[in-house]
Each structure stands twice: as structure tokens, then as C-alpha cells.
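**Student:** For reference, the sequence and a predicted model appear below.
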Amino acid sequence: MTGVPRVAGSLWSADRARVGEEAARLADAGLRHVHWDVTDGDFALAGGFEPAQAEALTASTGVVAEAHLMVRRPLRHVDAWTGFCDVVTVHVEADAWQAAVDRIVRRGRIPAVAVSPDTAMSTIDSLPASVGVLVMCVEPGNAGGAFRPRSVQRVRAERGRPLLGVDGAVTAARAAELAGAGATWVVSGTDLLRAPDPAAWLTAVRAGDGRPTG
């Protein structure tokens, strides 16, 4: 079966007093990418991370950082996150998102566009292949929310895009199904954090069998 080459761990649902420990634990288990959620309390519920904290934790664990800007005006936030993240994602529903994408490119990073569950995928029909797509399987900022089954079809509609991701309620089993639909990138928080053996979870998702052991 086809696995997922890029697996990013979100620390949104981690105990904030233990974020550093959780980041280190996942890095020791083999996590290579950490997904930093950024919110403004308007576009999505408050609860995201600040760039200084995220940059320090990224450096201390040796993983690669990516940012997900769940904010109304992403252009204001781009420079802080492109300083240390390889991929920066903005929402297609946000103000001036195209300008934010252009700024990410000018800053030498990879841009991606997130599409919320109730937004038509046709909104990004003209998006160049060089821009990644992150299909949201729950409402932005709704960690622990129910997976939207229609997300599989939405991923399939973008199949072939080099950077095609899913975010929200992604379990190891769902990751295998989504990889089969064309996903090359998955973001997981709750399921990965709660896995008895995160190393086995990561191995299963990368292999595409959806059956973590341990």
C-alpha cells in the first residue's frame, strides 16, 4: 500500500505545561516534522502558538517546522513564521490570502493553502501546482472534532498535487485511506499524541498499512 511521505505532528491538544516534553518525546519516536498552529481568536479559536516559543522548541528537538496560520489577516504573520518553517499554510477563506502566498514565496519558503470543510474545492481551481493544498477534515481550530468523511473525495479531487495534505481527526487508519486518495502529507495531533507507541504509529502511517502496534 502507499504510505505518506510527510507526517507532521500537531501539539495543539498537548498539555501546554508539557509542550516541550511532548515535542521531544515525538522527536525521539521518529517524528521529523512538527506542525505549529497559529490562531487569532477570530478566524479560529484562541489556543495557537507564538513564533518565539515554536522556534525555540523546534531548535531544541531538531525537527523541521511548518506553520498553519488560522488567522483572518495572514500577511501580518508570514514573516515571523517563514524565518524557521519550511512550509507555511494560509487559509483560502482569509483576507488577502494570495498576497500572503506571494510573500511566503518571496521569503524562500513553500506556500500551502488550507481549505475548510464547507469551502468548495473549486475555489482553488487556478492554484499553481507549486502551492500545496491542506484539506481540513474538521473546522479550523477544532482539535478532537469529528472527521468529515467527504474529506476523502476532496483529497481525491486534488490528486497528483506534489504537496497535498489533510488535517483534523487523522488516525493511522484514516491516513492510509487518505494516502490512497492521493494525500502526500498528513497532520495529526490527538491520535498521535495518545498513541501508546508513537514510533509504531509513525511507521504504520509511512508504510500505509494503518495498523500501528504497541
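**Tutor:** Done, it's in. Numbers count the residues shown, from 1 in each chain.

**Student:** switch to C-alpha atoms for all contacts and neighbour counts from now on
**Tutor:** Noted.

**Student:** In three-state terms, label the residue nearest the centre of the chain for me.
**Tutor:** In the chain, the C-alpha nearest the mean C-alpha coordinate belongs to Val187, at 4.1 Å (Cα atoms, centre = their mean). The three-state label for Val187, taken from DSSP: H, G, I helix; E, B strand; the rest coil, comes out as strand.

**Student:** Report the contact partners of it.
**Tutor:** Remark: with contacts taken as Cα atoms under 8 Å, 6 or more residues apart in numbering, Val187 is in contact with 7-10, 35, 165-168, 170.

**Student:** mind putting those residues in JSON lines, distance to Ala207 included?
**Tutor:** Written out in JSON lines, the entries for the contacts of Val187 read as follows (distance: Cα to Cα, whole Å):
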{"residue": "Val7", "distance to Ala207": "11"}
{"residue": "Ala8", "distance to Ala207": "15"}
{"residue": "Gly9", "distance to Ala207": "17"}
{"residue": "Ser10", "distance to Ala207": "20"}
{"residue": "His35", "distance to Ala207": "20"}
{"residue": "Gly165", "distance to Ala207": "16"}
{"residue": "Val166", "distance to Ala207": "17"}
{"residue": "Asp167", "distance to Ala207": "19"}
{"residue": "Gly168", "distance to Ala207": "20"}
{"residue": "Val170", "distance to Ala207": "15"}
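
**Student:** put this beside the first:
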Amino acid sequence: MARPVMIAPSVLPADFSKLGEEVAALEAAGVDLIQWDVMDGQFVPNLTFGPDVIRSARQHCSVPFEAHLMVHTPDVMAENYVDAGCSRLIVHAEACTHLHRTCGNINELGASAAVALNPATPVSAVEHVLDLIDLVLVMTVNPGFGGQAYISTMEPKIAEVRTMLEAAGRADDVHIEVDGGIGPTTIAGAAAAGANVLIAGSALYRDPEGLEHAVSDLRARAEAARS
């Protein structure tokens, strides 16, 4: 059975001075979950959200939170983000010396583990941890900044992840997520390739008809591409 389409905003384009109101507005607009792009200024050249910021926003909405840990030390930081209210932690294969151990540690903390793959990272990097994760994130930009252009050449890679999951008997249990440049003109390609969790940032916030229209429009386009 195909995994359902899920629209998940990145809050990077939000007004940081009122994040509680921002996450409440996203929930009201119909998003399925909210992603927090956690950057350490080392793995990527930017700094963003600490666990206390996420914890303060957690009380303002009920949709699940996931933390995309674009950091060099996910093992050190994981427990703080789980305690802050993130039910899924996404780590980068490129940042983890012992990826299997890192995923296991996240599961032991009571959260779901997931793995992100940068554009140049092969799908094989996640092949041997499929039993420990519930999501593979295929980056369709190089991580670190919002508003980047979608790399369409990642679509065969999304399809490759789908094929790998089918071969491993995990297609019904593991989501395929894409992050980077997702909007009205790009979401269909990602969804048709096999992605079911679509991260959108700038496209949601710049829709002249508002967040609710943006969410429903992206969902409709993704579902049409998968039908």
C-alpha cells in the first residue's frame, strides 16, 4: 500500500519572533507535521534552532515535530531534541561515523530515527540501517540555506530509494522524504519518483493566497502525480 502524501513545512522562512503563532498557523493550514532545520554552523554554514526554542513552540500545536539535524554531533545532541518534543530525528549519513549506532541510540530515546542523504551521497549509505529507521530523506538541494533551487537530477535517486525499500520489504514501513526547492512546479516530479513526505518552506510562505491554499495545492499536485 502506497504511503500517504504528507506536507511538512520547514519553519526557516517563518517569523522567528513569534514561532508559537507561526506553528499554530501551520497546523490550522492543514500540514501533517513540522520540520525544524537544526544547523550547527559547522556541518552547514548556518545556525538555527536550539532545543529550548523548539520546546517553547511545542505547546502551541499538536502536529508531530521532526528535527533535521544538520550537525556534526547528532549523538551528543539527540536527547535534548527528543526532550524538546521532536518525535523523529533525522541525521545525515555524512556526519555519522557509526550510523547504525546513532540510529539505534535515537530509537532507544523513544524517537523514530531517519537518515538524510546529501545530493552527492549514494543510496547505498542507508542500505544497512533500513531496519532501524522509518524515513529516508533525499536532499534535493545542498543543505544549509532555505530558498535554493530544486535539483531535478535527484529524482532518479528518489526512485532508487523506492526500489531499495521494495527489495528489502520495507516499502510500507519507511517514508521517503524530499527537502529542497519543493513548490508547485517541482513537487510532482518528486512525488512521481516515489517521495511521499514533501518538505516545503519558501513556497508555502510566498503563496499570495495564504498558507491554507499553499498546503492544499501542494497536496493535490503530489497526489495527482502519484495516482
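**Tutor:** Yep, that arrived. Note that the structure is predicted; figures quoted are calculated from it, not measured.

**Student:** re the thing from before, which ones among the contacts of Val187 of structure 1 lie within strands?
**Tutor:** Among the contacts of Val187 of structure 1, the members found in strands (DSSP state E) are 7-10, 35, 165-167.

**Student:** Strands of structure 1, start to end?
**Tutor:** Listed in chain order, the strands of structure 1 (DSSP E) span residues 6-10, 33-39, 64-70, 85-91, 110-115, 132-136, 164-167, 185-188.

**Student:** Which stretch of structure 2 is the fifth one matched to in the alignment?
**Tutor:** On the basis of TM-score structural alignment, strand 110-115 of structure 1 is assigned to residues 112-117 in structure 2.

**Student:** Give me the mean distance between the matching stretch and structure 1.
**Tutor:** If you overlay the two and look at stretch 112-117 of structure 2, the average distance to its match in structure 1 is 0.6 Å (mean Cα distance after the TM-score superposition for structure 1).

**Student:** where along structure 2 do the helices fall?
**Tutor:** Here structure 2 has its helices, by DSSP state H, at 19-28, 51-58, 74-83, 99-108, 155-167, 187-193, 202-205, 211-226.

**Student:** which of these sits most buried?
**Tutor:** Neighbour counts averaged per stretch over those are highest for helix 187-193, at a mean of 23; criterion: mean count of other Cα atoms under 10 Å.

**Student:** and that helix, what other elements does it pack with?
**Tutor:** Contacts of helix 187-193 of structure 2 with other secondary structure elements, assessed using 3 or more Cα pairs under 8 Å, 6 or more residues apart in numbering; DSSP states H and E, are made with helix 155-167, helix 211-226.

**Student:** what angle do the shortest one and strand 175-179 make?
**Tutor:** It refers to helix 155-167 of structure 2. On the basis of axes from the mean of the first three to the mean of the last three Cα atoms, to 10 degrees, helix 155-167 of structure 2 is oriented at 170 degrees to strand 175-179.

**Student:** got it, and the last one?
**Tutor:** Using the same axes, to 10 degrees, the direction of helix 211-226 of structure 2 lies 120 degrees away from that of strand 175-179.

**Student:** who touches helix 211-226 of structure 2?
**Tutor:** 5-7, 25-26, 28-31, 183-184, 187-189, 191-192, 194, 203-205, 207.

**Student:** Stretch 133-153 of structure 2 now?
**Tutor:** Surrounding stretch 133-153 of structure 2, the residues in contact under the criterion Cα under 8 Å, 6+ apart are 12-13, 39, 44-46, 70, 90, 103, 112-119, 126, 154, 157-158, 161, 173-182, 186, 189, 201-202.

**Student:** For that stretch, measure first residue to last.
**Tutor:** Distance across stretch 133-153 of structure 2, first residue to last, is 25 Å (Cα to Cα, to the nearest Å).

**Student:** tell me which residues of that stretch are tucked away?
**Tutor:** Within stretch 133-153 of structure 2, the residues that qualify as buried are 133-144, 146, 150-151, counting by 16 or more other Cα atoms under 10 Å.

**Student:** possible to save the helices of structure 2 as TSV with distance to Phe65 of structure 2?
**Tutor:** Formatted as TSV, the helices of structure 2 follow (distance: least, Cα to Cα, whole Å):
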stretch	distance to Phe65 of structure 2
helix 19-28	10
helix 51-58	8
helix 74-83	10
helix 99-108	15
helix 155-167	23
helix 187-193	21
helix 202-205	17
helix 211-226	17
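
**Student:** Ok, which of the ones you listed comes nearest Glu66 of structure 2?
**Tutor:** Within the helices of structure 2, the stretch nearest Glu66 of structure 2 is helix 74-83; the backing value is 9.0 Å (Cα to Cα).

**Student:** Please name every helix or strand in contact with the closest one.
**Tutor:** Packed against helix 74-83 of structure 2 by the contact rule (3+ Cα pairs under 8 Å, 6+ apart) you find helix 51-58, strand 86-92, helix 99-108.

**Student:** quick one, that helix and strand 86-92 angle?
**Tutor:** Between the direction of helix 74-83 of structure 2 and that of strand 86-92, the angle (the same axes, to 10 degrees) works out to 160 degrees.

**Student:** and helix 74-83 of structure 2, how far out from the chain's middle?
**Tutor:** The gap between where helix 74-83 of structure 2 is centred and where its chain is centred comes out at 17 Å by Cα atoms, centre = their mean, to the nearest Å.

**Student:** what's the answer for stretch 110-117 of structure 2, then?
**Tutor:** Its chain's C-alpha centre and that of stretch 110-117 of structure 2 lie 10 Å apart, by Cα atoms, centre = their mean.

**Student:** which outside residues touch that stretch?
**Tutor:** 82, 86-94, 103-104, 106-107, 123, 125-126, 132-139.

**Student:** Over to stretch 14-33 of structure 1?
**Tutor:** When contacts are defined by Cα under 8 Å, 6+ apart, stretch 14-33 of structure 1 is touched by residues 6-9, 11, 34, 57, 61-66, 190, 193, 198-199, 202.
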